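Undergrad: this is a predicted model, with the sequence first.
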Amino acid sequence: MTLLEQVQEKSKEIHTDGYPMSIGELASIYKDGELDIHPDFQRIFRWNDVQKSKLIESILLGIPIPSIFVSQRENGIWDVVDGLQRLSTIFEFMEILKDENGNNLPGSTLVSTPHLDKLAGFKWNNPNKQFEIDSSLKLEIKRVKIDVKIVKKQSDKNVKFELFQRINTLGSRLSDQEVRNCLLIMINKEFYHWLKSISNNENFLNTISLADRLIEEQYHIELALRYFIYKNIELSEIKGVTDLSEFITDKMIKYAEDTTFDKDKEKAIFEGTFAILNKILGEDVFKRYVKANDKFQGKFLLSLFETISIGVGKNIEKGSLLDETEILNSIKKIWESTDFLTKYGSGVNVTSRLPVLIPLGEKMFSNEA
């Protein structure tokens, strides 16, 4: 197949449309439930009062607003793929924004902006009429048009996920896991809440001992996701992986869509793994062991997480886990393993690292001869 033929073939999978819509029209279809901006995303996308007020300032001054992208479901409802924060800001200001339970959120209060310092204190509706947006300005806001790009329902089902990933990773506005969280909400909201709940397990959080910044970027959720992926994959699946982030995302989508994925069983093994590790070593478990002074020190090491947690988890699943004293001794002995020492560095790629570390951990924490 030539490049031209491939372009022509792939283009058949994507059907798009687009036209300008007024803010009033968008507000109307949102209130009617025909536009889904996923309230769950509000925890991930968060503008401050200055950013929100600048958007309203732009609308009032006639500064063009970037296009929003939506994906059409089979039932005709539009999923917002890009533009969520802009629409959320507008709807919040207009006092029609709803939370995940369908309850109206309080309307926002504007702050002073570079060109409209008089905006400070104004609301869409205000008991203090002095600080309520004038009815003529409300009409102007409702009549402002925003270009809407539509991925139609005839398109391949993965197009909207691909579009969302590209929009939200090319500009590095979100971490990889923040993008994955949004994809999960669109694919299987129940699976998202399951994964999020598990990643907040107290024993797990204590053992990984991440900085606040990494928690904010949802890295603890990524680590929990990696745990399930690495524990369940065949090692042959790792070979040939050139983009680990894409591999994790693809596996996540597969699990989220797989009705046979046993969430109760996986949760029990996960909780058992980190309850044992937290009891034995707590926040030291994934740190370097220094034999000379018999101490664990330094920062969290991903290679140790891959070796220890997966090894313990696999042996819990098989019923072949060592006792606590032997687990501690095995953790220390990892630092005597040539296989580990040649594969644990940050410069070792995943296709070389995991096929060695996963079997190593499984063997070291097994009570089978």
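TA: In hand now; what should we look at?
Undergrad: CA atoms for contacts and neighbours, from now on please.
TA: Will do.
Undergrad: all strands of this protein, in order?
TA: For the chain, the strands defined by DSSP state E cover 16-22, 35-36, 68-72, 78-82, 145-151, 288-290, 295-297.
Undergrad: any chance of these in JSON lines, with mean neighbour count too?
TA: JSON lines is the format used below for the strands of the chain (neighbours: other Cα atoms under 10 Å):
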{"stretch": "strand 16-22", "mean neighbour count": "13"}
{"stretch": "strand 35-36", "mean neighbour count": "18"}
{"stretch": "strand 68-72", "mean neighbour count": "23"}
{"stretch": "strand 78-82", "mean neighbour count": "23"}
{"stretch": "strand 145-151", "mean neighbour count": "20"}
{"stretch": "strand 288-290", "mean neighbour count": "17"}
{"stretch": "strand 295-297", "mean neighbour count": "14"}
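Undergrad: want to throw those into a markdown table with distance to residue 311?
TA: Shown next, in a markdown table, are the strands of the chain (distance: least, Cα to Cα, whole Å):
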| stretch | distance to residue 311 |
| --- | --- |
| strand 16-22 | 47 |
| strand 35-36 | 42 |
| strand 68-72 | 41 |
| strand 78-82 | 38 |
| strand 145-151 | 44 |
| strand 288-290 | 17 |
| strand 295-297 | 19 |
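Undergrad: for residue 115, what are its contacts?
TA: By Cα atoms under 8 Å, 6 or more residues apart in numbering, the contact set of residue 115 is residue 57.
Undergrad: residues near the residue lying closest to residue 25 once chain neighbours are set aside, how many?
TA: Of all residues not flanking residue 25 in the chain, residue 142 sits nearest, at 7.8 Å (Cα to Cα, 6 or more residues apart in numbering). Neighbouring residues of residue 142 were enumerated by other Cα atoms under 10 Å; the total is 16.
Undergrad: dropping in the other structure now:
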Amino acid sequence: MIRSTLPSGVKTLQKWYANGQLVFDNAIQRSSGQWGILQKSLLIHSILAGYPIPPVFLLKYKNDDATIYDCIEGKQRLLNTFSFMSWEYALHGGTPDVELDGEVYEIAGRSFDELSDELKDIISGYRYSISVIEDATEEEVEDIFYRLNSPTPLTQIQRSRSVMGTELARWTRDILEKDFFTKAICLTQAQWRREGDLEVLLQTMLLLDNRSENYEYKAISNTEVLKYCSHIRGRFSPEKRVVIEELFDYLSGAFSDKCKFLKKSAVPMVAVIGKLALENSITPEQYRGFIDSFANTVNEEYEANKGNGNVKRVKTEGRLLAMADDFGQYFNISNLVVIGGSAESEDANEAED
């Protein structure tokens, strides 16, 4: 592994990003959109006021004789700087003033084009402290990412990318680009920032592995999902991936627009029962009809297993069994198998977001 520095300003980096030389698609990275407007604004203020800013780490490699820089740390800082320079947001109303050479500049509420030329030049020419890494193995990159983020409040779900491994993390990212996740599910802004879409995908995979091979779990909490990611690293077969891909293609067909029922706690239930629908040749349109019907009626068993502690296994399976029972009655199908073996204890007590 070789480490060097990169003496390039923000404007140059932005050009590299535009032409594909600087990329942000490393699978272990957090998704974009993690920062709120105040956090973005304070970054711009830090650049202008000369406050210290953490360094950026780039992975350097060759691709068809072109030099590529893949960001493994600093994605939010760089992308939010680029987006400000592209007039995509105005600074928060609480952004402090900036003093330069005895002159005070008010920048709160202003977009890049509304700043003075002097301030624009400072931002465009700003040089992040950039470390470049070459000839690193995937394992070394994962370890670097984990160590860099050890003091940072990465959620367990965000940590799951490095735990499951780069190759599998890249595959899950592709699954999350399907319409079911991008158009249909209803997450809060906070849940999106914490990558709730990845969380519900991993919960679904865990539950399907329990159903097909009796994978043992105590809950579908973040802690248990992280254990599951360690379990599937290097062993989630191509055949199992096809099953997941086909399921979420099916669900994307069933839910082509926003569905209010698809809140975070309901998504894994709908996905697992969707696997039953797929196995029983129920069309996507018919399955959507069932979910709409289920959402508009009161299933007392399902409701009893919602609320506090709903990630526990007993409550998770209570909801699954209740929905499966209604599904069987709705389509006149019997002998449905929706869960696998039972755990001996259920001591996980995390509450669902």
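TA: The structure has been received and is ready for your questions. Nothing here was measured: the structure is a model prediction, and the numbers come from that model.
Undergrad: please state their TM-score.
TA: With the length set by TM-score structural alignment, normalised by the length of the second structure, the two chains reach a TM-score of 0.60; 285 aligned residues with a Cα RMSD of 4.9 Å.
Undergrad: just to revisit the earlier point, which one of the strands of the first structure lies nearest to residue 59 of the first structure?
TA: strand 145-151 (9.4 Å; Cα to Cα).
Undergrad: what about residue 89 of the first structure, how many neighbours?
TA: Neighbour tally, residue 89 of the first structure, other Cα under 10 Å: 24.
Undergrad: what do you get for residue 192 of the second structure?
TA: Residues lying near residue 192 of the second structure (other Cα under 10 Å) number 17.
Undergrad: ok, now residue 161 of the first structure?
TA: 20.
Undergrad: was I right about it contacting residue 183?
TA: Yes. Under the criterion of Cα atoms under 8 Å, residue 161 of the first structure makes contact with residue 183 at 6.4 Å.
Undergrad: now do the helices in the stretch 1-150 of the second structure.
TA: Using DSSP state H, counting those that start in this stretch, the helices of the stretch 1-150 of the second structure run over residues 10-19, 37-49, 75-85, 117-124, 138-148.
Undergrad: name the helices or strands packed onto the fourth one?
TA: To tie it back to what came earlier, the one meant is helix 117-124 of the second structure. Secondary-structure packing of helix 117-124 of the second structure (3 or more Cα pairs under 8 Å, 6 or more residues apart in numbering; DSSP states H and E): helix 10-19, helix 37-49.
Undergrad: flag every buried residue along that helix.
TA: 119, 120, 122, 123, 124 (16 or more other Cα atoms under 10 Å).
Undergrad: now do it and helix 37-49, the angle between them.
TA: Angle between the axes of helix 117-124 of the second structure and helix 37-49 is 100 degrees (criterion: axes from the mean of the first three to the mean of the last three Cα atoms, to 10 degrees).
Undergrad: so what touches helix 117-124 of the second structure?
TA: 9, 10, 11, 44, 47, 48, 85, 112, 113.
Undergrad: TSV for these, including distance to residue 54 of the second structure?
TA: Converted to TSV, these look like this (distance: Cα to Cα, whole Å):
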residue	distance to residue 54 of the second structure
9	15
10	15
11	19
44	13
47	11
48	15
85	20
112	22
113	26
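Undergrad: farthest-separated two in these?
TA: 9 and 113 (18.9 Å).
Undergrad: picking up where we left off before, most tightly surrounded among the helices and strands packed on helix 117-124 of the second structure?
TA: helix 37-49 (a mean of 19; mean count of other Cα atoms under 10 Å).
Undergrad: in terms of secondary structure, what does it contact?
TA: Here helix 37-49 of the second structure touches helix 75-85, strand 98-100, helix 117-124, going by 3+ Cα pairs under 8 Å, 6+ apart.
Undergrad: how about those in TSV, adding distance to residue 164 of the second structure?
TA: Below are those laid out as TSV (distance: least, Cα to Cα, whole Å):
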stretch	distance to residue 164 of the second structure
helix 75-85	21
strand 98-100	44
helix 117-124	37
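Undergrad: so which of the ones you listed comes closest to residue 199 of the second structure?
TA: helix 75-85 (20.5 Å).
Undergrad: mind listing what the aligned partner of residue 123 of the first structure in the second structure touches?
TA: Residue pairing (TM-score structural alignment): residue 123 of the first structure is matched to residue 111 of the second structure. By Cα under 8 Å, 6+ apart, the residues touching residue 111 of the second structure are 84, 87, 88, 89, 90, 91.
Undergrad: can you pull the buried residues of stretch 288-304 of the second structure?
TA: Within stretch 288-304 of the second structure, the residues scored as buried using 16+ other Cα under 10 Å are 288, 290, 291, 294, 302.
Undergrad: tell me which of the contacts of residue 111 of the second structure persist in the first structure.
TA: Retained in the first structure by both residues aligned by TM-score structural alignment, their matches' Cα atoms under 8 Å are the following of the contacts of residue 111 of the second structure: 84, 88, 89, 90, 91.
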